[in-house]
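S.K.: show me the folded form of this:
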Amino acid sequence: MRTKTKILLAEDEPSLGQIVKESLETRGFEVVFCKDGKEAEAKYHESSPQLMVLDVMMPKMDGFTLAREIRRHDKDIPIIFLTAKSQTHDVVEGFTLGGNDYLKKPFSMEELIVRIENLLKTEHNNQDETECNIGKYVFNPKNQSLRYMDDESIALTHRESQLLLHLNANRNAVLDRSFILKKLWQNDDFFSGRSMDVFISRLRKKLKKDKSIQIVNIRGYGYKLIC
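M.R.: Predicted structure coming up:
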């Protein structure tokens, strides 16, 4: 069964948000719908989406602030801003904060869907296309998916997929902590290190069905995928 792409949608106008959500779901996407920035930040960590569509003007936390927080520990997830603002400096700010695209209201659903598909296509083209076995799991970096034996595939985020790709490439050897932080997080500071620890914990949970697989913390050096 084909794994659905998960999109996090943050929009404080309930009617518009529901229309966008239902339209995306009819195109085969899985949608996590949030009505303010704080809820969206929490759902991002809980649901591991593969793309985010963020309204700029939201209560509790605006879209720009949310994007800034997300980009502190995730440089790769595609972000599309939705906004009624039309000033050039607003558009510039959105891209400066790490946005990948910017759509002004009112917009057509067809245009939003095309932009989403283009961003996802770009992301997929950057993935290694070869499936590989990790114990009893089949890992597909291109589709960002992990399947245990004959179970349904589970989706990985871009960063989870890239981290697992590097761990597997160094299977049974130590993956240098500083190297992978600079490679995937662009720096190896304390906050990036804590973020990577979270992603390692997520991978452990997703690989837990095969007891022969371990991701071991080699204190002071990095991590080792034992399989």
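S.K.: from here on, just use CA atoms for contacts and neighbour counts.
M.R.: Noted.
S.K.: which residue is the nearest non-sequential neighbour of residue 164?
M.R.: residue 203 (7.6 Å; Cα to Cα, 6 or more residues apart in numbering).
S.K.: compare with the first, here's sequence two:
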Amino acid sequence: MQYKLLLVEDDEDLAVHLSKYLQIRGFFTGLAGDGQRARQCLAEGPYDLVLVDIMMPGEDGFSLAAHLKKSYPQLPFLFLSARNQKEDILKGLGLGADDYMIKPFDAEELVLRIHNILRRSIGVIAEMERYDLGTYQFRFNDLMLIGTSGEKVLTEKEGKLLKMLCLRKNHLLNRAEVLHELWGEPDFFNGRSLDVFISRLRKYLSDDPGIRIESIRGVGFRLREV
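M.R.: Purely as a prediction, here's the structure:
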């Protein structure tokens, strides 16, 4: 498995060289030069770990860390900073960072620390039900649908319906089974409600033309990924 790292660093030379080294060591590495760009990257696709500088133009690393803990509570991150004062280190760790490394640092040591963090978080990651749908990722545990245009929090019933479709991806999902599972009674009105929910999911997934929910009249639905 190739882990995806997001390196948030405004020093372009350091960012490029460190990114190349991490790629040599087997990681996919995305780059962001400031906090705003980092937020955009996180919204566009899932990452397994974020490396955060503190002193950056605009939003600093501490503010970005607070955003990470609020919006991506399961996502581990560590600080890479020239700020070596005890109060800065304690503040960083207090914000929930998994580690704090002081510049200049040894790149090989950084890789070892990254692996340690990923090993610690793998249990949490394994428990997170995640489904990849083209350019989307659906996290059932927190009902989060993440796509290129941002994030959408689903209702509980929308999430359960999308999970059923994901589990049967490219195969028929029987309409009566969905009604029994989610509504308890396959009557006319519940059937109309199901059609409304299917329409909503189609709208949520509309940014990716390779993903579609097909209706098989009177029988059920099929989530297709082409």
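S.K.: confirm the residue nearest to residue 164 of the first structure sits in a helix?
M.R.: Yes: looking at residue 203 of the first structure with DSSP: H, G, I helix; E, B strand; the rest coil, it is inside a helix.
S.K.: number of nearby residues for it?
M.R.: Residue 203 of the first structure: 18 surrounding residues under other Cα atoms under 10 Å.
S.K.: I'd say it and residue 161 touch.
M.R.: No: using Cα atoms under 8 Å, residue 203 of the first structure is not in contact with residue 161, being 9.1 Å away.
S.K.: next one: stretch 93-108 of the first structure to chain centre, how far?
M.R.: 18 Å (Cα atoms, centre = their mean, to the nearest Å).
S.K.: residue range for it in the second structure?
M.R.: The aligned range for stretch 93-108 of the first structure in the second structure is 91-106, by TM-score structural alignment.
S.K.: go through that stretch and flag the buried ones.
M.R.: By 16 or more other Cα atoms under 10 Å, the buried positions in stretch 91-106 of the second structure come out as 92, 95, 96, 97, 98, 99, 100, 101.
S.K.: tell me which of these fall in strands.
M.R.: 99, 100, 101 (DSSP state E).
S.K.: in a markdown table: these, plus distance to residue 159 of the second structure.
M.R.: As requested, those are exported to a markdown table (distance: Cα to Cα, whole Å):
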| residue | distance to residue 159 of the second structure |
| --- | --- |
| 99 | 34 |
| 100 | 36 |
| 101 | 39 |
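S.K.: quick one: the residue nearest to residue 164 of the first structure from residue 227 of the first structure, how far?
M.R.: 14 Å (Cα to Cα, to the nearest Å).
S.K.: now stretch 51-68 of the first structure: buried residues?
M.R.: By 16+ other Cα under 10 Å, the buried positions in stretch 51-68 of the first structure come out as 51-58, 61-64, 66-68.
S.K.: got it, and stretch 202-219 of the first structure?
M.R.: 203, 206, 207, 213, 214, 215, 217.
S.K.: what's the counterpart of residue 48 of the second structure in the first structure?
M.R.: For residue 48 of the second structure, the aligned residue in the first structure is residue 50 (criterion: TM-score structural alignment).
S.K.: how many neighbouring residues does that match have?
M.R.: For residue 50 of the first structure, the count of nearby residues is 23 (other Cα under 10 Å).
S.K.: all the strands of the second structure, in order from the start?
M.R.: Applying DSSP E to the second structure gives strands spanning 4-8, 28-32, 49-52, 77-81, 99-102, 130-133, 136-139, 144-147, 150-153, 172-174, 211-216, 220-225.
S.K.: what is the corresponding segment of the first structure for the fourth one?
M.R.: Counting by TM-score structural alignment, strand 77-81 of the second structure pairs with residues 79-83 of the first structure.
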